[in-house]
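Trainee: Show me the folded form of this:
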Amino acid sequence: MHVYTYICIVKLEDAIQSHNFTSEKQKAGLHILFTAYQLKCEVSAILKPFDLTAEQYNVLRILKGKHPQNMCVKDIAGRMIERSSNVPRIIDRLVYKKLVKRSQSKEDKRETMMILTDKGLALLESSSQKMNETFDGILRLSNEESKILNDLLEKVNKEQ
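Mentor: Model (predicted):
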């Protein structure tokens, strides 16, 4: 059973076994947390056959946005979905897997530059295809509903 099946058929109240919310905002906040956790579990399951973590996938996705140019580690860290000081270790694993290459900046020798390899690009494309299929299955929203959800989430995140 896929996690997204669980997401689609279970109401928040049943999943967390609570029907007492102090407000609709509290319920919405808990709903966002619950859904984010469920999505994270599903993403981990999707990426496991590709031998990738969600964080490694995110780094590859970020590098693809600049491909075929290099990108410094600091800029990668600033674009991560989950901010952490773990980015150098995540990159070390990707270098070990030959999915990215590391080089020294020509302008600033203290700066480390990263670039996506052909192997990394191919893996990203195949894993992204699976991710997109899964998001379609999980969210079950029309394009219009997805836009509304995106607008609402952007409104919430604008305050952050």
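
Trainee: Please make it C-alpha for all contacts and neighbour counts, starting now.
Mentor: Noted.

Trainee: Do you have the helices of this structure handy? List them.
Mentor: Assigned by DSSP state H, the helices in the chain fall at 3-9, 12-15, 24-47, 54-66, 73-79, 87-96, 118-139, 143-158.

Trainee: Please identify the deepest-packed of the ones you listed.
Mentor: helix 54-66 (a mean of 20; mean count of other CA atoms under 10 Å).

Trainee: Any idea how far it is from the middle of the chain?
Mentor: 9 Å (CA atoms, centre = their mean, to the nearest Å).

Trainee: Provide the angle between the direction of that helix and the direction of helix 87-96.
Mentor: With axes from the mean of the first three to the mean of the last three CA atoms, to 10 degrees defining the directions, helix 54-66 sits at 80 degrees from helix 87-96.

Trainee: here's the other one to compare against:
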Amino acid sequence: MNVEQILKTEKPIALESRSLIHLILVYNKVNEQYASALKEYEISLQQFNVLRILRGQKGKAANLQTLNERMVSKQSNTTRLVDKLLVKGLVNREVCPSNRRKIEITITKEGKELLLELDRIINNTEKDLLADFSKDDLVHLNNLLDKF
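Mentor: Below is the predicted model:
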């Protein structure tokens, strides 16, 4: 991915700016690929993330705060995401019997089944995105990204 070609500029971009622009362009490409993979299922990447978090609870309920803390994209409106998943029958939402102010959210059987199918699709998408990287490249990339 050549930043100058994508931005259609002949003028050199300062290394610091180029690096950050490059990260944004890569983020956009990855996001587009994920969105494209999930589009057929009418699930957003954020909804997919909520379902994965709930599956990771291993049958235990999660509340909105737990979901917010574990979301990859922190600016997501978790309440809205849960509402959409509820309409699709992929999650259940109940008032906690011991604390009526707390809402408990669990994944349904349908949600788990959909996730199994989506896992394969997302794994293939990730393999495609990372096809040009060796294991050593990925270790090095992660070490560099950890510096952020």
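
Trainee: Any idea what the TM-score is?
Mentor: With the length set by TM-score structural alignment, normalised by the length of the second structure, the two chains reach a TM-score of 0.91; 146 aligned residues with a CA RMSD of 1.4 Å.

Trainee: D108 of the first structure is nearest to which of the helices of the first structure?
Mentor: Closest to D108 of the first structure of the helices of the first structure is helix 73-79 (CA to CA; 12.7 Å).

Trainee: Please tell me which residues of the second structure that closest one aligns onto.
Mentor: Mapped onto the second structure using TM-score structural alignment, helix 73-79 of the first structure covers residues 64-70.

Trainee: want to try TSV for the helices of the first structure, with distance to T112 of the first structure as columns?
Mentor: Shown next, in TSV, are these (distance: least, CA to CA, whole Å):
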stretch	distance to T112 of the first structure
helix 3-9	38
helix 12-15	44
helix 24-47	27
helix 54-66	14
helix 73-79	6
helix 87-96	10
helix 118-139	18
helix 143-158	30
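
Trainee: quick revisit: what's the offset of the match of helix 73-79 of the first structure from the middle of its chain?
Mentor: In terms of CA atoms, centre = their mean, the centre of stretch 64-70 of the second structure is found 14 Å from the chain centre.

Trainee: ok so, going back, and R110 of the first structure, which of the helices of the first structure is closest to it?
Mentor: Of all those, it is helix 73-79 that lies closest to R110 of the first structure, at 11.1 Å by CA to CA.

Trainee: got the contact list for that closest one?
Mentor: 59, 62-63, 83-85, 87-88, 111-114 (CA atoms under 8 Å, 6 or more residues apart in numbering).

Trainee: ok, of those residues, which one's closest to K155 of the first structure?
Mentor: Nearest to K155 of the first structure out of those is R83 (CA to CA; 20.1 Å).

Trainee: Can you give me the distance of that closest one to I76 of the first structure?
Mentor: From R83 of the first structure across to I76 of the first structure, the span is 10 Å (CA to CA, to the nearest Å).

Trainee: Ok, H67 of the first structure next?
Mentor: H67 of the first structure sits 13 Å away from I76 of the first structure, going by CA to CA.

Trainee: on that earlier part again, wait, which of the helices of the first structure is closest to R102 of the first structure?
Mentor: That would be helix 87-96 among those, by CA to CA, at 7.1 Å.
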